[in-house]
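sequence first, then the predicted structure:
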Amino acid sequence: MKVIQHLWFEKDVEAAVRFYVSLVPGSSVRFVSPLPADTPSGPAGSVVVVGFTLGDQSYMATQAGPLDPFNHSFSIMLECDTQAEIDRLWDALGDGGTIEQCGWLRDRWGLTWQITPRRLGELLGDPDRAKAKRVATAMLGMVKLDIAALEAAARG
């Protein structure tokens, strides 16, 4: 069995997917398929299905007009090894979107992302619970996550 996340876009699905794929190494568009005119889903070309991967995760996206907007109950988390990666993704995905707290943002299509350092999970899972609490407190005070500041909080 394969698990594939599905995203519903009101419009611009191909532009959104090509943008996402350009940002995440190892990603690709597998197919773009406008539904033919004889389907009951709407005018020809109004419904588009896109299959793609982001890193090692598979996704399917549909453009089929308004339904439910994206919300925080689903987000894509990108774990980064360096502050430069965080900065690059933060700037690109945040452009035209909405910046939020704790490494979260919404892109220009409304999809929610978490741009986090891989090190954050290690620090939050540290057996020294006082250290983990300092890291969590520092993270909760940040907008874009800062690896050096999280490491400093861990050290006390």
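Looks like it arrived, so ask away. Residues are numbered from 1 along each chain as shown.

all contacts plus neighbour counts: C-alpha atoms, from now on.
Fine.

the helices in this protein, which residues?
Here the chain has its helices, by DSSP state H, at 13-23, 83-94, 118-124, 129-140, 147-155.

what sits up against the first one?
Right, the one you point to is helix 13-23. Helix 13-23 is contacted from outside by 27-29, 32, 48, 50, 52-54, 61-63, 89, 109, using Cα atoms under 8 Å, 6 or more residues apart in numbering.

got it, and the shortest one?
For helix 118-124, the external contacting residues (Cα under 8 Å, 6+ apart) are 79, 80, 81, 131, 132, 133, 135, 136, 147, 150, 154.

adding another structure so you can compare the two:
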Amino acid sequence: MSRPIVPCLWFPDRAEEAMEFYCSIFPNSRILSIERYPDESLDKHFTGMSGKVLNGRFVLDGTTFVCLDGGPVFTFNEAISLTVECADQDEIDHYWTSLSASPEHEQCGWLKDRYGISWQIVPANLAELMTGPAQTQALMGMKRIVIDELVNAG
């Protein structure tokens, strides 16, 4: 029996804040559960982690995620991104404005948020909009995708 794939996000120390932030941006979203690290006096392996998120579960617009506060051992990078397929320019603008926190990392609909996660904010019909070299050239010059500019390219 097939099970859904559930992404796990390793935050250095702000998992609960990130869950609340993402749930405030996406519709049909909510925090499902938070298990916390035990008091560090009970286990020396959890020094400095008392009360932080050991295992968080949340839903963003129907997709379940898990997350944790794992310390600075691992960090996010652009090798993995989360893609939001938008119905129209208003949706693109909403997600772009809400999530973008690092202008130097913006290109072709890609952005990086305040937690270091890379996102692709794209029109759901991007493949249909990319009808030739002029559209590809227009896309490569964009940070936030502007649908009208793709339609009118060429």
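In hand now; what should we look at? Everything numeric in this text was worked out from a predicted model, so none of it was measured.

mean neighbour count added to the helices of the first structure, as JSON lines?
Below are those laid out as JSON lines (neighbours: other Cα atoms under 10 Å):
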{"stretch": "helix 13-23", "mean neighbour count": "17"}
{"stretch": "helix 83-94", "mean neighbour count": "17"}
{"stretch": "helix 118-124", "mean neighbour count": "16"}
{"stretch": "helix 129-140", "mean neighbour count": "18"}
{"stretch": "helix 147-155", "mean neighbour count": "16"}
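
TSV for the ones you listed, including distance to residue 71 of the first structure?
Putting those into TSV (distance: least, Cα to Cα, whole Å) gives the following:
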stretch	distance to residue 71 of the first structure
helix 13-23	17
helix 83-94	16
helix 118-124	23
helix 129-140	20
helix 147-155	26
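
which residue is the nearest non-sequential neighbour of the counterpart of residue 79 of the first structure in the second structure?
Structural alignment (TM-score structural alignment) places residue 79 of the first structure against residue 85 in the second structure. Once flanking residues are discounted, residue 85 of the second structure sits nearest to residue 124: 4.4 Å by Cα to Cα, 6 or more residues apart in numbering.

residue 87 of the second structure versus that neighbour, what's the distance?
Here residue 124 of the second structure is placed at a distance of 6 Å from residue 87 of the second structure (Cα to Cα, to the nearest Å).

you'd agree residue 10 of the first structure is up against residue 67?
Yes. Here residue 10 of the first structure reaches residue 67: they are 7.2 Å apart, a contact under Cα atoms under 8 Å.

between these two, which one's more packed in?
Of the pair residue 10 of the first structure and residue 67, residue 10 is the one with more neighbours under other Cα atoms under 10 Å, namely 17 against 9.

the more buried one pairs with which position in the second structure?
Aligned partner of residue 10 of the first structure by TM-score structural alignment: residue 12.

quick one: that match and residue 67 touch, right?
No. The criterion here is Cα under 8 Å, and residue 12 of the second structure misses it with residue 67 at 10.5 Å.

that older thread, need the max-distance pair from the contacts of helix 13-23 of the first structure.
Pairwise distances across the contacts of helix 13-23 of the first structure (Cα to Cα) peak at 26.1 Å, for the pair 48 and 89.
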